[in-house]
Structure formats: structure tokens, C-alpha cells
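S.K.: sequence unknown, structure follows:
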């Protein structure tokens, strides 16, 4: 399962990097991202623009005051 800590990526490049990593995944895989804030804008962007994003299986949890871990699953198809 790919894991990407985007806190280490310049904010302007984060979404592009996440999309590239998601595109490289196979069907049924899940991209885990670690962020310094809840990735709500990214969730809506993925739901609107990426047909392979399984928004129903998306999960996010806050693990520290400045750490959010989000699961972006790719559909099986």
C-alpha cells in the first residue's frame, strides 16, 4: 500500500504529486497520505475529477494535532 507524507512536499506541488502517485497504483490499491491538515479539498477534487477514486471507502483520522492520515482507495475496476 503506497504511503506518501505530503508534509515534506511544497504545498503548491502536493496535489499534483498525490494525483501522480494515485495514477501509478493498480486497481484495488489504497494510497495513504499523511498531511498537516484534514485533506477535505483534496477529497472533493478527487471525487469530482478521478473516476477511479472510491470515495465511499475514503477514510481520514487525526493522529496528532498536526497530523492527519487519509486513505484514498482506487476502485477494483
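M.R.: Nice, thanks for sending it over. Here the structure is a predicted model, which is why all the values come from computation and not from measurement. Residues are numbered from 1 along each chain as shown.

S.K.: Could you use CA atoms for every contact and neighbour count after this?
M.R.: Will do.

S.K.: Any chance you could list what contacts the helix ranked longest in the chain?
M.R.: If you go by DSSP state H, the chain has its longest helix at helix 11-24. Helix 11-24 is contacted from outside by 4, 6, 31, 42, 74, using Cα atoms under 8 Å, 6 or more residues apart in numbering.

S.K.: Let's see which of those residues end up in strands.
M.R.: Mapping these onto strands (DSSP state E) picks out 4, 31.

S.K.: Of the contacts of helix 11-24, grab the buried ones for ChimeraX.
M.R.: Buried residues among the contacts of helix 11-24 (16 or more other Cα atoms under 10 Å), as a ChimeraX selection:
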select :4,6,31,74
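
S.K.: Put this next to the first one:
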């Protein structure tokens, strides 16, 4: 199982969701995309839950590590 990580803190906000969706699409089932973000990615979670059939919303996790550092795990099933 491979793991992919994207640090989005230096990516312009309008480019974040398309970057995430492209990376998630390229992954194999059973892999996890790790996101490092400057805020909790709740809007992304809800978008993926509704629009991405292979997103495992039940296994999604997010942790606040620092003031402006949230790390989210987006598994693909």
C-alpha cells in the first residue's frame, strides 16, 4: 500500500480542491491521501462524501497538530 501526501499550505485556495481530486483519482483502492492544510478541511470532506464514490468517509480522520497545521487522512476504498 502506497501513501500520498500533499502539503496545501502554499497552494492558492482556488487550486486546492482540483489538486486534491486529481491526486485522489490517481490513487489505487486501499491507498490513503494525507493532506496537510492550514485549516480543517470540512468543506472538502463534505464534497468528497457526496461526489466521490471511492472516498471512504467512515475512515476519514483529521488532526490539528499546530495552530495552522491540520493533517487529514483521505482513504480510498
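M.R.: Alright, I've got the coordinates. Keep in mind it's a predicted model, so treat the numbers as computed, not measured.

S.K.: Superposing both, give me the TM-score.
M.R.: TM-score of the superposed chains, computed with TM-score structural alignment, normalised by the length of structure 1, equals 0.96; 75 aligned residues with a Cα RMSD of 0.3 Å.

S.K.: Show me where structure 1 has its helices.
M.R.: 11-24, 40-49.

S.K.: Adding distance to residue 58 of structure 1, write these out as TSV.
M.R.: Shown next, in TSV, are these (distance: least, Cα to Cα, whole Å):
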stretch	distance to residue 58 of structure 1
helix 11-24	13
helix 40-49	8
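
S.K.: Ok, which of those comes nearest residue 68 of structure 1?
M.R.: helix 40-49 (10.8 Å; Cα to Cα).

S.K.: what range in structure 2 matches that closest one?
M.R.: Helix 40-49 of structure 1 corresponds to residues 42-51 of structure 2 when matched by TM-score structural alignment.

S.K.: mean offset of the matching stretch relative to structure 1 (after superposition)
M.R.: By mean Cα distance after the TM-score superposition for structure 1, the fitted stretch 42-51 of structure 2 averages 0.2 Å away from its aligned residues in structure 1.

S.K.: Please identify the buried residues of that stretch?
M.R.: 45, 48-49.

S.K.: and which of these is nearest to residue 67 of structure 2?
M.R.: Of these, the one sitting nearest to residue 67 of structure 2 (Cα to Cα) turns out to be residue 45, at 20.1 Å.

S.K.: what residues are up against the closest one?
M.R.: Counting by Cα under 8 Å, 6+ apart, residue 45 of structure 2 touches residue 57.

S.K.: So it versus residue 35 of structure 2, what's the distance?
M.R.: 12 Å (Cα to Cα, to the nearest Å).

S.K.: What of residue 20 of structure 2?
M.R.: 8 Å.

S.K.: okay, and the common contacts of the two?
M.R.: Common neighbours of residue 20 of structure 2 and residue 35 (Cα under 8 Å, 6+ apart) are residue 6.
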